[in-house]
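Chemist: Could you look at this predicted model? Sequence included:
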Amino acid sequence: MLLAIDAGNTNVVFALVDGREIKARWRIATDPRRTADEYAVWLSQLLQLEGFTRDDVHAVIVSTVVPRALHNLEVLASKYFRTDALIAGRAPVEWGVTIDVDEPASLGADRAVNTIAAHALHPGDLIVIDFGTATTLDFSDYSGAYKGGIIAPGINLSLDALVAAAAKLPRIAIEAPATASVIGRNTVDQMNIGIYWGYIAMIEGLVARMKREVGRPVKVIATGGLATLFERHSDAFDAIEPDLTIQGLAIMAERAHIGA
């Protein structure tokens, strides 16, 4: 089976994939100082709890936006899984799609991988919204070519900045307000309205502007842990794909005939 690793700014997600079927997934806080040995102890125990061993892993593929984390993940693959880690975007698992922007090399690996997965699952022009540390909105055309997008602060990052900068504001949980009212009667309600409905307004507004600029029908795909939270109160999304990056890594490995 394939061990797919998505190293983001907040979490590293590990998934055991058979073909395109995700058998198990785990996440751990991103820490570039975490060694291959630490990963191995943690991961070996989790594999065992799911009924697997390290011997079940025949290939490892990594997508990362944290360059300092890559070395220890490569050591993990070679030392504990006896294979060289495949790095998304490098031979033999190149993108295989056109990155049609001014600085192609600057595009985050997760955004390229998401584009690949989204077009394997949904035809046509697409906007992919990924709710992560940053919230990204990426447009790719019907041919699968990545054409550009938007980077905005993630909702947790926005809340952290608000609480850090305003001494009297408390830390609150991000959740849908109890009512549809946008006139809060107390501090916590007002913060919740501002964060939740403000974020939905931003997403809906940016999606509407992107659609107008494209000028053709566009399908909107959402991914990331908070996508389902916003789906309940917005019609901006046409589909939710919670494992889009992992699916993209599996597709890339499959196309390179790796991971069987």
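Modeler: Done, it's in.
Chemist: rest of the way, CA atoms for contacts and neighbours
Modeler: Noted.
Chemist: could you pull out the helices for the stretch 51-200 of the chain?
Modeler: According to DSSP state H, counting those that start in this stretch, the stretch 51-200 of the chain carries its helices in the segments 67-80, 109-121, 155-165, 187-214.
Chemist: neighbouring contacts of the second one?
Modeler: The reference is to helix 109-121. With contacts defined as Cα atoms under 8 Å, 6 or more residues apart in numbering, helix 109-121 is touched by 6, 63-65, 88-89, 95, 97, 126, 128, 138, 140, 144, 146, 221, 244-245, 247-249, 251.
Chemist: related to what we said a few turns ago, for the helices of the stretch 51-200 of the chain, could you give me TSV that also reports mean neighbour count and distance to residue 32?
Modeler: Formatted as TSV, the entries for the helices of the stretch 51-200 of the chain read as follows, by neighbours: other Cα atoms under 10 Å; distance: least, Cα to Cα, whole Å:
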stretch	mean neighbour count	distance to residue 32
helix 67-80	18	4
helix 109-121	22	17
helix 155-165	15	20
helix 187-214	16	30
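Chemist: Make JSON lines out of these and add distance to residue 1.
Modeler: Shown next, in JSON lines, are the helices of the stretch 51-200 of the chain (distance: least, Cα to Cα, whole Å):
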{"stretch": "helix 67-80", "distance to residue 1": "13"}
{"stretch": "helix 109-121", "distance to residue 1": "19"}
{"stretch": "helix 155-165", "distance to residue 1": "34"}
{"stretch": "helix 187-214", "distance to residue 1": "37"}
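Chemist: So which of these is nearest residue 236?
Modeler: Distances from residue 236 to each of the helices of the stretch 51-200 of the chain were compared using Cα to Cα; the shortest belongs to helix 187-214, at 5.9 Å.
Chemist: What is that closest one packed up against?
Modeler: Using 3 or more Cα pairs under 8 Å, 6 or more residues apart in numbering; DSSP states H and E as the contact criterion, the secondary-structure elements in contact with helix 187-214 are helix 155-165.
Chemist: which residues are contacting the helix it packs on?
Modeler: Among residues not part of helix 155-165, those counted as contacts by Cα under 8 Å, 6+ apart are 133-135, 169-171, 174, 195, 199.
Chemist: what about versus this one:
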Amino acid sequence: MLLACDVGNTNIVFALMDGREVRTRWRIATDARRTADEYAVWLMQLFSLEGCSFDSVETVIVSTVVPRARHNLQVLGEKYFGKPPIFAGEGGAGWGIAIDVDEPASLGADRAVNAIAAHDEQPGDLIVIDFGTATTFDVIDFNGAYKGGIIAPGINLSLDALVQAAAKLPRIAIEAPSETQSVIGRNTESQMHIGVYWGYVSMIEGLIARLRAEIGRPAKVVATGGLALLFDEQTDIFDVVDVDLTLKGLAILAEKASKPAR
């Protein structure tokens, strides 16, 4: 069994996987100060609830955009799973795709992993949207090369900035409006819901239209991340929604790393 660890700026997702199939996943807030022992105590209880043990894990793979979290995850793999983790993009788990941008080394591991998984599952030109702390748009051509993309503030960041900057605005939950809801808000909260939700949908649709126009060929849109399903309710811009895209990419890299070098 594979233990895949996707370290984002806000959360870390740990997933137990059989091949490319996600058996179960758990989420914990990202904290670079959290020690390997703390991770192990938390994971041990969750493994037990699933009827699994640490001995069932054959491989650990990590994708991280938080460099300070790396050391403790390295120790976690070595101390509690008896094997050093594979780090996405390194050694036998190198990307294996062209990173056709000005500064290839600056590309976030999560975005490269998403590109690998999307190209593996979908033919042709692709636009991958990942709804995380930031919302990223990534362009992958029909050969699987990463061509660049867009970074926009995540919807939670946008909402936090709005609430913090305007003293009288309340904190609201992000949710899809009802089908009958007017876009003319009648109170402060409804106006905020409309502005945040429909404003974000409009941004997504507008940027996708511009990307497709520049690509100049049909491009399928693949959405991932926790909020992808929320936006899929009110727009038909996504061709595929796959919340496990990053985990599948990590499984692909783990398979690649396990093959003997030729």
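Modeler: Nice, I can see it. Because the structure is a prediction, the values reported are computed rather than measured.
Chemist: follow-up on the earlier one: nearest to residue 55 of the first structure, out of the helices of the stretch 51-200 of the first structure?
Modeler: Within these, the stretch nearest residue 55 of the first structure is helix 67-80; the backing value is 9.3 Å (Cα to Cα).
Chemist: quick one: that closest one to the second structure mean distance?
Modeler: On superposition with the second structure, the mean distance recorded for helix 67-80 of the first structure (mean Cα distance after the TM-score superposition for the first structure) is 0.4 Å.
Chemist: rewinding a little: which of the contacts of helix 155-165 of the first structure count as buried?
Modeler: Buried members of those, scored by 16 or more other Cα atoms under 10 Å, are 133-135, 174, 195, 199.
Chemist: who touches the counterpart of residue 108 of the second structure in the first structure in this structure?
Modeler: Following TM-score structural alignment, the counterpart assigned to residue 108 of the second structure within the first structure is residue 108. Contacts of residue 108 of the first structure were listed using Cα under 8 Å, 6+ apart, and they are 64-65.
Chemist: can you count the residues close to residue 84 of the second structure?
Modeler: Residues contacting residue 84 of the second structure under the criterion other Cα atoms under 10 Å number 17.
Chemist: Thought residue 77 was touching it, still the case?
Modeler: Yes: Residue 84 of the second structure is within contact range of residue 77, at 5.2 Å (criterion: Cα atoms under 8 Å).
Chemist: where do the contact lists of these two overlap?
Modeler: Taking Cα under 8 Å, 6+ apart as the contact rule, residue 84 of the second structure and residue 77 both touch residue 60.
Chemist: Relative to residue 193 of the first structure, how far out is the residue in the first structure sticking out farthest from the centre?
Modeler: In terms of distance from the mean C-alpha position of the first structure, residue 185 ranks first, at 35.3 Å (Cα atoms, centre = their mean). Distance, residue 185 of the first structure to residue 193 of the first structure, by Cα to Cα, to the nearest Å: 11 Å.
Chemist: With residue 225 of the first structure instead?
Modeler: As defined by Cα to Cα, residue 225 of the first structure lies at a distance of 20 Å from residue 193 of the first structure.
Chemist: Equivalent analysis for residue 55 of the first structure, please.
Modeler: Separation of residue 55 of the first structure from residue 193 of the first structure (Cα to Cα) stands at 49 Å.
Chemist: can you check residue 255 of the first structure too?
Modeler: Relative to residue 193 of the first structure, and taking Cα to Cα, residue 255 of the first structure is found at 45 Å.
Chemist: List of residues touching stretch 206-220 of the first structure?
Modeler: 124-129, 236-239.
Chemist: same question, stretch 240-252 of the second structure
Modeler: Under the contact criterion Cα under 8 Å, 6+ apart, stretch 240-252 of the second structure has outside partners 2, 4-6, 15, 17, 19-22, 61-63, 88, 110, 113-118, 220-226, 228-229, 232.
Chemist: Selecting buried members of these in PyMOL, what would you type?
Modeler: A single PyMOL command selects the buried members of the contacts of stretch 240-252 of the second structure (16+ other Cα under 10 Å):
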select buried, resi 2+4+5+6+15+17+20+22+61+62+63+88+110+113+114+115+116+117+118+220+221+222+223+224+225+228+232
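Chemist: What is the most widely separated pair among the contacts of stretch 206-220 of the first structure?
Modeler: 124 and 236 (16.8 Å).
Chemist: More neighbours: these two, which one.
Modeler: Per other Cα under 10 Å, whichever of residue 124 of the first structure and residue 236 has more neighbours is residue 236, with 18 against 15.
Chemist: list the contacts for the more buried one?
Modeler: Each residue near residue 236 of the first structure by Cα under 8 Å, 6+ apart is listed here: 203-204, 207, 220.
Chemist: Just give me the closest of the residues you listed to residue 101 of the first structure.
Modeler: Distance ranking of those against residue 101 of the first structure, using Cα to Cα, places residue 207 first at 19.1 Å.
Chemist: circling back: with residue 201 of the first structure as the reference, measure out to the residue farthest from the centre of the first structure.
Modeler: According to Cα to Cα, residue 185 of the first structure stands 20 Å off from residue 201 of the first structure.
Chemist: Please flag which of the contacts of stretch 206-220 of the first structure sit within strands.
Modeler: With strands defined by DSSP state E, the entries of the contacts of stretch 206-220 of the first structure inside them are 126-129, 239.
Chemist: Any of these buried? List them.
Modeler: For those, a neighbour count by 16+ other Cα under 10 Å gives the buried set as 126-129.
Chemist: Would you format the contacts of residue 236 of the first structure as TSV with distance to residue 34 of the first structure included?
Modeler: Output for the contacts of residue 236 of the first structure, formatted as TSV (distance: Cα to Cα, whole Å):
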residue	distance to residue 34 of the first structure
203	34
204	38
207	37
220	36
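Chemist: Thanks again, I'm all set now.
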